[in-house]
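1. any chance you can model this:
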Amino acid sequence: MPTSPAQPPRPEPQPTESLLPEPQPTASRRPQPRPARRLPPGHLTAACLTLAALLPTHAHAAPVTITAAWSGTAYRLTLRGLTPTDGTLRAEPDRSGATLTFRAALPPLNRTVRTATGDLTITIKGHTVTARTADRRPLRVNLSYIRPGVIPGQDATTAIDLYPPESWTEYQPEPTTPCTPSRPGAGVPGAGVPSAGVPELPYQPPTFATGPVGFYLAQIDPRTGTPLRVITHDPDSLYPLASTYKQVIAWAAYRDINAGTLTLNTRLTVTEANRSIETYQPGTRTVQNLITQAITRSENTASDILHLHLTPQRVQALADAHGTCHTRVNMTTKAWWAAQAGLLPGVYGPDLPTSAQQAFTAPPEQQAATAAQAVTQAQTLNADTLLNALDRYFYSPAYHPQTEVYLQNRSTPREWATLITRQYLDPTLTPTNRSALRRTLAQGCCRVNDPSVTYWGSKAGSGWRNLTMSGLLTLNTGQTFVYAYFNTGSDLMDSALIEQQLPSVAQYILQNARRIGKSTP
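-> A predicted model of the protein is given here:
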């Protein structure tokens, strides 16, 4: 696996005592919680998507050959010998078809495919592939580069998957009951408690997103964290957190540093057991390096090493102690990916969808025990083998977006935003450690380059049809906002493409913060 270069720690700014503005980093990094070595797929959106060049640019050694057959719930065109160094996908305005254009000439094809709800017509001529539904029903199209070994016995291929209307699986946000005003033994108000009497502005949905969106944005008192005005949508339903949960790992690490049980120079070693999927830095690494890489590059291995050292039980206890009642942060990335890939049958059994739902609805003590088993057993797996198995799972009929909230770390928009507020305000941290944590989070994805923003702390995450972003920002007016954006079940598959929405998500958050700011008397 390729490795990421080490980044030296930034010099510390002067510590602060509240959420008032601090110096900004010069850049942020885009998260990569899914493989970056696959060609981004295209889907039916209003925009024209330009595909990145992820394959070699050498000339074709042989003519392109195409095979077409059902692959699970999708009708797949497999293009062998194609190097899609440049291509576009354009959607019909009514979403009933798509046109794909490649540099390479393709063999001609005219085919009608019968489905349960009507016919699909596929035409290939010259450099162009067109797909349409005869009855003008929505058709979802996914263009992707499938790495060698993902499909057993098959070399790398480019695939065009056509999903007729009846084959598409939708995500249904899992409803919850908001936390009670206080939890016995917690010592703080419930983190997901709606604030009575707080003015709420109307929700305006993001125009770029498809699928369910959970959203919570609040202007807060920068010293107490009290919500002053809010914009919400489905704030009390559960969504998978993806990599946005990694900021709580950084928080837990700084609490141990603050307590003197850990230092930034403590060295932890990457092993076969604690290595997760995708790119990573091998060897023995400092806690400073691990925290930085987990936030700036969303490195799964760095996050998992810290998570295992801190222990998932203690990280979960941190969330519980701050009044959450639905938030779960006790799964390492390797554990939830292994569970989704079906590589933990000893934990979840042979019928993954049923077992995952049973684990999700089990009593809290049993949920915790199952998560602990998954974390332990995942450490016996090779990360490269896991990555191939995971890709096969996502391309198979076994995938359903509902399993992500069952198996991954999860929260509600309201609970998560409130927990993030308490992370930034944590009175147990010294001013120096609080400032260092804030500085690290300011290096996360995806600050808008706007002079009105004086602080932007963020962590994003992505996955198969899943995009998340949460954090805190301060405007030059002194107004401070906390936000949580969750989009699961998007029409866009694979993080490489859905991550292209991250700048739009950040702009959407900033626009809503300004809406609240302008409404302030």
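2. rest of the way, CA atoms for contacts and neighbours
-> Fine.
3. so which bits of stretch 271-280 are buried?
-> 273-280 (16 or more other Cα atoms under 10 Å).
4. contacts for that stretch?
-> Contact with stretch 271-280 is made by 1-4, 33-36, 299-302, 304-305, 308, 333-334, 378-384, 386-387, as judged by Cα atoms under 8 Å, 6 or more residues apart in numbering.
5. among the buried residues of stretch 271-280, which pair sits farthest apart?
-> 273 and 279 (15.3 Å; Cα to Cα).
6. and residue 469, how far is that from residue 483?
-> Computed as Cα to Cα, to the nearest Å, the residue 469 to residue 483 distance reads 8 Å.
7. now the helices for the stretch 401-521 of the chain?
-> Listed in chain order, the helices found in the stretch 401-521 of the chain under DSSP state H, counting those that start in this stretch are 402-407, 413-425, 431-441, 495-498, 502-519.
8. the closest residue to residue 366 other than its chain neighbours: which element?
-> Excluding its sequence neighbours, the residue lying closest to residue 366 (Cα to Cα, 6 or more residues apart in numbering) is residue 359, at 7.7 Å. Under the criterion of DSSP states H and E, residue 359 resides in helix 352-361.
9. contact partners of that helix?
-> Contacts of helix 352-361 (Cα under 8 Å, 6+ apart): 340, 342, 348-349, 366-367, 370, 403, 406-407.
10. the residues you listed in strands, which ones?
-> In this view, the contacts of helix 352-361 have no member that belongs to strands under DSSP state E.
11. for these, could you give me JSON lines that also reports neighbour count and distance to residue 317?
-> JSON lines is the format used below for the contacts of helix 352-361 (neighbours: other Cα atoms under 10 Å; distance: Cα to Cα, whole Å):
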{"residue": "340", "neighbour count": "26", "distance to residue 317": "25"}
{"residue": "342", "neighbour count": "22", "distance to residue 317": "28"}
{"residue": "348", "neighbour count": "23", "distance to residue 317": "24"}
{"residue": "349", "neighbour count": "14", "distance to residue 317": "27"}
{"residue": "366", "neighbour count": "13", "distance to residue 317": "15"}
{"residue": "367", "neighbour count": "17", "distance to residue 317": "14"}
{"residue": "370", "neighbour count": "18", "distance to residue 317": "16"}
{"residue": "403", "neighbour count": "20", "distance to residue 317": "24"}
{"residue": "406", "neighbour count": "23", "distance to residue 317": "20"}
{"residue": "407", "neighbour count": "25", "distance to residue 317": "19"}
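12. one more to put side by side:
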Amino acid sequence: MVRFYLARALLGLLTLALLLCGCRRDEATGTSPVVLERRDPPATPELAPAGTARGEDGCLLPAPHAPKAPPPPFHLSGRLGLWVAEIDPVTLRPLRAVGTNPDSVFPLASTYKQAVLWALLREYDAGRISPTRRFNVTRQNQSLGSYPFDGTNVHDLSLRMIRNSDNTATDILHRTVGLDKVQAVADGLGLCHTRLILPTRDWWVAQAGLSATFNGTARWAGASGETRRRLAGLIDQDAQAYRADYVQRKLDEYFDHRYAPDDDLRVHNLSTPYELGTLVAHEFLRSGLSPRALKWQQEVMASGYGRSALKAEKAGRVAAFGGKGGNGWRILTYSGYLRTRDGHHLVYAFMQHGADQTYTLPNTRRAFAWINAGIDAVLGPGTARAPASTGHHP
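-> As a prediction, the model looks like this:
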């Protein structure tokens, strides 16, 4: 049997792999988009960020009512989620959208890495990190798969993290920024079903049964706030005690003999299609970054996978793009932002969990066929130009 993570390390040198690397049931049944309710921008955006309609608990409310996404044009197995929306660039609220299971929780795999970049750039703006700072690969920070040369600087690590989906580069940056600073990307938007706190090797160590902290508590899956921060720090300490090749071997044994899909939801970073789409909208249209940090973000995120797979790109309609994908054992995820040449701002989030295929990258064409169908349904033929924006454009 070809083991998934060994295949990922090898195929990571090839084309597509280089580019990657609780829940309310949707009741809408139509496939044509409707215009969602427009609301005035919040009076105090610093307290209620644009586009985040929150409940009394501070959490983002469920996805606004939208038609069900058209069915996937080609068969996709497992549990599926999709959110495709046109975003008002001023209020960041969805104008038109389609979705399938938009409020269901899925494992993110490497798609979470865009949040590490956003948190990193916040630290850069705050003067706490330099793009020229250099790192070596050590036993403590090496993750699974290929990894950067010793002495790689922060800027190049960020590019490897998004363009190559390099796990070691990600973990170095995630720990440098701080586990809680990456989680704060979600918490600040009220994304209460989104967990971004664990570096890559941490969730694999936990899934392989090697973390005494994870094994010894029943509180992790539902933890938040200080409890989650404390447990994440202890899991991270556990993860750094093992050599990467040992983790790989134990993980292979787990997937060969003990794999259970529910374990993915316990160990991985998580989100819902709607919450991830909300994060992407803010990431690209209301990031709060300085012009120099925005330039860094735009250049790096443009290197992520997805633009070439969009029908709009083949038609010459895409003026700007940023995307990230991820794959794991029976897991595939994609998210992205695009601005069309006629002024529409769109976000998409695709999630697959429990696929029949253990290695899911070959499902990419089918995934993007569905994403493209969602974009077609949202834009429709002859959609009018979106309102003029005062926000930042990549």
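13. tm score of chain vs chain?
-> Comparison of the two superposed chains (TM-score structural alignment, normalised by the length of structure 2) gives a TM-score of 0.79, and 339 aligned residues with a Cα RMSD of 2.6 Å.
14. ok so, going back, so can I have a markdown table of the contacts of helix 352-361 of structure 1 showing distance to residue 442 of structure 1?
-> What follows is those, written out as a markdown table (distance: Cα to Cα, whole Å):
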| residue | distance to residue 442 of structure 1 |
| --- | --- |
| 340 | 31 |
| 342 | 36 |
| 348 | 38 |
| 349 | 41 |
| 366 | 36 |
| 367 | 33 |
| 370 | 34 |
| 403 | 31 |
| 406 | 30 |
| 407 | 29 |
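15. ok, back up a step: can you list the helices of the stretch 401-521 of structure 1 in a markdown table and add distance to residue 228 of structure 1?
-> Listed next are the helices of the stretch 401-521 of structure 1 as a markdown table, based on distance: least, Cα to Cα, whole Å:
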| stretch | distance to residue 228 of structure 1 |
| --- | --- |
| helix 402-407 | 30 |
| helix 413-425 | 13 |
| helix 431-441 | 22 |
| helix 495-498 | 32 |
| helix 502-519 | 10 |
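16. closest to residue 40 of structure 1 out of these?
-> Using Cα to Cα as the measure, helix 495-498 is the one of the helices of the stretch 401-521 of structure 1 that comes nearest residue 40 of structure 1, at 5.0 Å.
17. out of the helices of the stretch 401-521 of structure 1, nearest to residue 316 of structure 1?
-> Closest of the helices of the stretch 401-521 of structure 1 to residue 316 of structure 1 is helix 413-425, at 12.0 Å (criterion: Cα to Cα).
18. returning to what we had before: compare residue 469 and residue 483 of structure 1 and say which is more crowded by neighbours.
-> Neighbours were counted for residue 469 of structure 1 and for residue 483 using other Cα atoms under 10 Å; residue 483 has more, 29 against 26.
19. I'd assumed residue 421 was in contact with that one.
-> No - if you go by Cα atoms under 8 Å, residue 483 of structure 1 and residue 421 don't touch, sitting 9.1 Å apart.
20. can you list residues touching both of those two?
-> residue 472.
21. and the residue in structure 2 that residue 291 of structure 1 lines up against, how many neighbours?
-> Counting by TM-score structural alignment, residue 291 of structure 1 lines up with residue 158 in structure 2. For residue 158 of structure 2, the neighbour count with other Cα under 10 Å is 28.
22. and if you look at residue 160 of structure 2?
-> With other Cα under 10 Å as criterion, residue 160 of structure 2 counts 24.
23. that one should be in a helix, yeah?
-> Yes - using DSSP: H, G, I helix; E, B strand; the rest coil, the assignment for residue 160 of structure 2 is a helix.
24. which non-adjacent residue is nearest it?
-> Using Cα to Cα, 6+ apart, the closest residue to residue 160 of structure 2 is residue 166 (5.6 Å).
25. contact partners for the one you found?
-> Neighbouring residues of residue 166 of structure 2 by Cα under 8 Å, 6+ apart: 21, 145-148, 160.
26. let me know the closest of the residues you listed to residue 305 of structure 2.
-> Scanning the contacts of residue 166 of structure 2 for proximity to residue 305 of structure 2, where the rule is Cα to Cα, the winner is residue 21, at 9.3 Å.
27. that older thread, how distant is the helix holding residue 359 of structure 1 from the center of its chain?
-> Once both centres are worked out by Cα atoms, centre = their mean, to the nearest Å, helix 352-361 of structure 1 turns out to sit 21 Å from its chain's centre.
28. how about that helix: buried residues?
-> Across helix 352-361 of structure 1, burial judged by 16+ other Cα under 10 Å covers 352-353, 355-357, 359-360.
29. just stretch 321-330 of structure 2 next, same as before
-> 321-330.
30. counterpart of residue 275 of structure 2 in structure 1?
-> In structure 1, the residue paired with residue 275 of structure 2 according to TM-score structural alignment is residue 415.
31. before we move on, what about residue 122 of structure 2?
-> Residue 122 of structure 2 maps onto residue 255 in structure 1, by TM-score structural alignment.
32. repeat that for residue 253 of structure 2.
-> By TM-score structural alignment, residue 253 of structure 2 lines up with residue 392.
33. what's whichever helix or strand that match is part of in contact with?
-> Residue 392 of structure 1 belongs to helix 383-394 when assigned by DSSP H and E. Residues outside helix 383-394 of structure 1 that contact it (Cα under 8 Å, 6+ apart): 149-151, 272, 275-278, 334, 337-338, 340-343, 399, 464.
34. how close does whatever residue of structure 2 lines up with residue 434 of structure 1 get to residue 139 of structure 2?
-> If you follow residue 434 of structure 1 across to structure 2 using TM-score structural alignment, you land on residue 294. Distance of residue 294 of structure 2 to residue 139 of structure 2, computed by Cα to Cα: 33 Å.
35. likewise residue 220 of structure 2?
-> 26 Å.
36. now swap in residue 75 of structure 2 and tell me
-> Here residue 75 of structure 2 is placed at a distance of 42 Å from residue 139 of structure 2 (Cα to Cα).
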